[in-house]
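J.: with the sequence up front, the predicted model follows.
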Amino acid sequence: MKVMGKVYDVIVLGGGQSALAVAYYLRRSGLDFLLLDKEPTPGGSWQYAWDSLSHFSLAQWSSLPGMIAPGGAGYYPSRDETITYLRNYEQRYCLPVERSVEVTEARRDDDIFLLETSRGTYQARAVVNATDSFTNPIIPAIEGREEFGCVVMHSSQYRSLAAFVGQRVAVVGEGNSGAQILAELSRVADTLWVTPKPPSFLPDEVDGR
């Protein structure tokens, strides 16, 4: 495998929100850095999220440094708006990203990190891991699942409610993904929400808002 001759000060693994935020500050630092993203296009894991997904916090709390998220202060940006925002953010700050590069191994050789990738071996003095678990979902082992005979899927595999019209669906988990998917499916399916403890909801109004 080809070894890249250049040694970067920092290599960031990933191309989503966390990676771009790190890159923003690296750009200001003057360090020589590079982002390696295994996805072919900008947008991070938002590209593979379900169609109706939106931010769970308002735009002013969802913005990356230096650039306000779309829609204004009281708005919840959608999936497609977020993908466009991440692409524009990357272009605005001319962030150096190499795409469709999958990192398979990272090892230390004296004071240099060697990153084995699908494109060759990259070298860096420091590495920031800004990847997520979206493409490597964890579905817990459940006794009897093999005999269940029905569909068991992770939230990362959910796309839209169309396939669940008139079905009986159990949504497991009280996190943001579980709550939003449940709210959507409950409009067209017979739903059951399974949580280890009663969900805790924010009040409708906080400080008069």
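T.: Alright, I've got the coordinates.
J.: okay, CA-based contacts and neighbour counts for the rest of this
T.: OK.
J.: mind listing what's buried in stretch 113-128?
T.: For stretch 113-128, the neighbour count (16 or more other Cα atoms under 10 Å) marks 113-117, 119, 121-127 as buried.
J.: adding another structure so you can compare the two:
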Amino acid sequence: MSRSPDTVTLVDVVVIGAGQAGLSAAYHLQRLGASFVVLDANPAPGGAWQHRWRTLTMGDVHGIATLPGLDVPEAVDDAAARDFVPAYYAAYEERFGLPVVRPVRVSAVEDADPGNRGGDLLIRTDAGVWRAPAVINATGTWERPFWPSYPGASSFRGRQLHTHGYEGPEDLAGLDVVVVGGGASAVQVLGEIAPLAASTTWVTRREPVWRVGDFDPDAGREAVALVEERVRQGLPPQSVVSVTGLLLRPQEARAAAMGAYERHPMFTRIEPEGVRMADGTFRHADAIVWATGFRAVLRHLAPLHLREDTGGVRLVAREDAHTPTTAARDHRVQLVGYGPSASTIGANRAGRVAARSAVRVLDDRAAA
């Protein structure tokens, strides 16, 4: 869509991001009768799913959550997740005629009148400016991969890559590979790499927690509640998998039999030809894969000063006691795809609550 950078468009609510949480919020805003727009930085539908590695299949992800109002089509296990999920999201946008504008990159969200903290917000982008009383932020984490800093990293002569840029195991065939990270992505990557690599070494800061028993809906709700408690306190959110535990899938049995899931404590430094382990021994490495997760993409919200001294954005619940989405420091801003709603377990519910909370901002202003 071609727009002048000086164009200002008025709407009731601006949704930033068209992943699962953003689309869920848009669906409920539409049902509530609000005027809104969804601004998406990606060139096509699919959110972060369109960027997942090539070999990640629907069998690997155990399916996806159904968006409100449209069931997920049946998927074969070997369907590429980065093709299947974007196709579903595209069909969803079309089915409900959602006003998604892309590609649009938001640079800042700020007060239209700096002297009136409760007034409209300006959403500045590379495609013009939107003005609205409320914002639902659904930018997720994909664009902010976390690379830990370790001594000697710049001296390493091999290849370093983050799962953000991982495409599949073939490029690592025949190499000595160190995989860093204690989450589900590290387990999945090890499962693919180990059968092809010359060797793999798995290192984590903490001992991995393996799940025992099925992950039923009750367990899912308990996991989300634990992550919700952190955002209620204004602490930086942790991933839901950090409280659900890890589970080996059948396709990872071969890697397990090869010993790929023998965990080692984090190395102390990186050297030109490998890593120095905590016990002083040396491990040769041709490549280091950082499966170290992502951080929330919130820099564009910095003008609103939403962060607490504890480092996170504290969220409160205005419409649903079990789902905090409202920024405690500014009730005009809803955060979805943040903390507990960064998972498929909580994103749909958060989208509904955020939409209702955003409309409440409009109602409160009309009643004032």
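T.: Happy to help now that I have it. Only a predicted model underlies this, so the values are computations on that prediction, with no experimental measurement involved.
J.: work out the TM-score between the chains.
T.: Laid over one another, the chains give 0.88 as their TM-score (TM-score structural alignment, normalised by the length of the first structure), with 204 aligned residues with a Cα RMSD of 2.3 Å.
J.: now the buried residues of stretch 113-128 of the first structure in CSV, with secondary structure and distance to residue 31 of the first structure?
T.: Shown next, in CSV, are these (DSSP: H, G, I helix; E, B strand; the rest coil; distance: Cα to Cα, whole Å):
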residue, secondary structure, distance to residue 31 of the first structure
113, strand, 16
114, strand, 18
115, strand, 19
116, strand, 22
117, strand, 22
119, coil, 23
121, strand, 20
122, strand, 16
123, strand, 14
124, strand, 11
125, strand, 11
126, strand, 11
127, strand, 13
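J.: which of these sits closest to residue 50 of the first structure?
T.: residue 117 (28.9 Å; Cα to Cα).
J.: how about that closest one, what's its partner in the second structure?
T.: Taking TM-score structural alignment, the alignment pairs residue 117 of the first structure with residue 125 from the second structure.
J.: over to residue 172 of the first structure?
T.: Using TM-score structural alignment, residue 172 of the first structure pairs with residue 180 in the second structure.
J.: swap in residue 49 of the first structure?
T.: That one, residue 49 of the first structure, aligns with residue 52 by TM-score structural alignment.
J.: just give the nearest non-adjacent residue to the aligned partner of residue 2 of the first structure in the second structure, would you?
T.: For residue 2 of the first structure, the aligned position in the second structure is occupied by residue 6, per TM-score structural alignment. Computed as Cα to Cα, 6 or more residues apart in numbering, the closest residue to residue 6 of the second structure that is not its neighbour in sequence is residue 128, at 5.4 Å.
J.: the match of residue 2 of the first structure against residue 126, yeah?
T.: No. Using Cα atoms under 8 Å, residue 6 of the second structure is not in contact with residue 126; the gap is 9.6 Å.
J.: sticking with residue 180 of the first structure, tell me its helix or strand.
T.: helix 176-185 (DSSP states H and E).
J.: mind giving me the packing neighbours of that helix?
T.: strand 168-172, strand 190-194 (3 or more Cα pairs under 8 Å, 6 or more residues apart in numbering; DSSP states H and E).
J.: still on that earlier bit, and what about the match of residue 2 of the first structure, helix, strand or coil?
T.: Classification of residue 6 of the second structure by DSSP: H, G, I helix; E, B strand; the rest coil places it in coil.
J.: burial count for it?
T.: 12 (other Cα atoms under 10 Å).
J.: now do the helix holding residue 180 of the first structure against strand 168-172, angle only.
T.: Following axes from the mean of the first three to the mean of the last three Cα atoms, to 10 degrees, one obtains 160 degrees for the angle between helix 176-185 of the first structure and strand 168-172.
J.: the stretch 1-150 of the second structure: strands as residue ranges?
T.: With DSSP state E, counting those that start in this stretch as the criterion, the stretch 1-150 of the second structure has strands at 8-10, 13-16, 36-39, 100-101, 106-111, 121-125, 128-132, 134-137.
J.: how about CSV for these, with distance to residue 244 of the second structure added?
T.: Listed next are the strands of the stretch 1-150 of the second structure as CSV, based on distance: least, Cα to Cα, whole Å:
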stretch, distance to residue 244 of the second structure
strand 8-10, 42
strand 13-16, 28
strand 36-39, 31
strand 100-101, 33
strand 106-111, 33
strand 121-125, 36
strand 128-132, 38
strand 134-137, 25
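J.: closest to residue 265 of the second structure out of those?
T.: strand 134-137 (36.7 Å).
J.: residue range in the first structure corresponding to that closest one, please.
T.: Mapped onto the first structure using TM-score structural alignment, strand 134-137 of the second structure covers residues 126-129.
J.: quick one on the thing from earlier: ok, now which ones touch the closest residue to the match of residue 49 of the first structure other than its chain neighbours?
T.: Sequence neighbours aside, residue 82 is the residue nearest to residue 52 of the second structure in space, at 5.6 Å (criterion: Cα to Cα, 6+ apart). Counting by Cα atoms under 8 Å, 6 or more residues apart in numbering, residue 82 of the second structure makes contact with 46, 49, 50, 51, 52, 53, 54, 56, 57.
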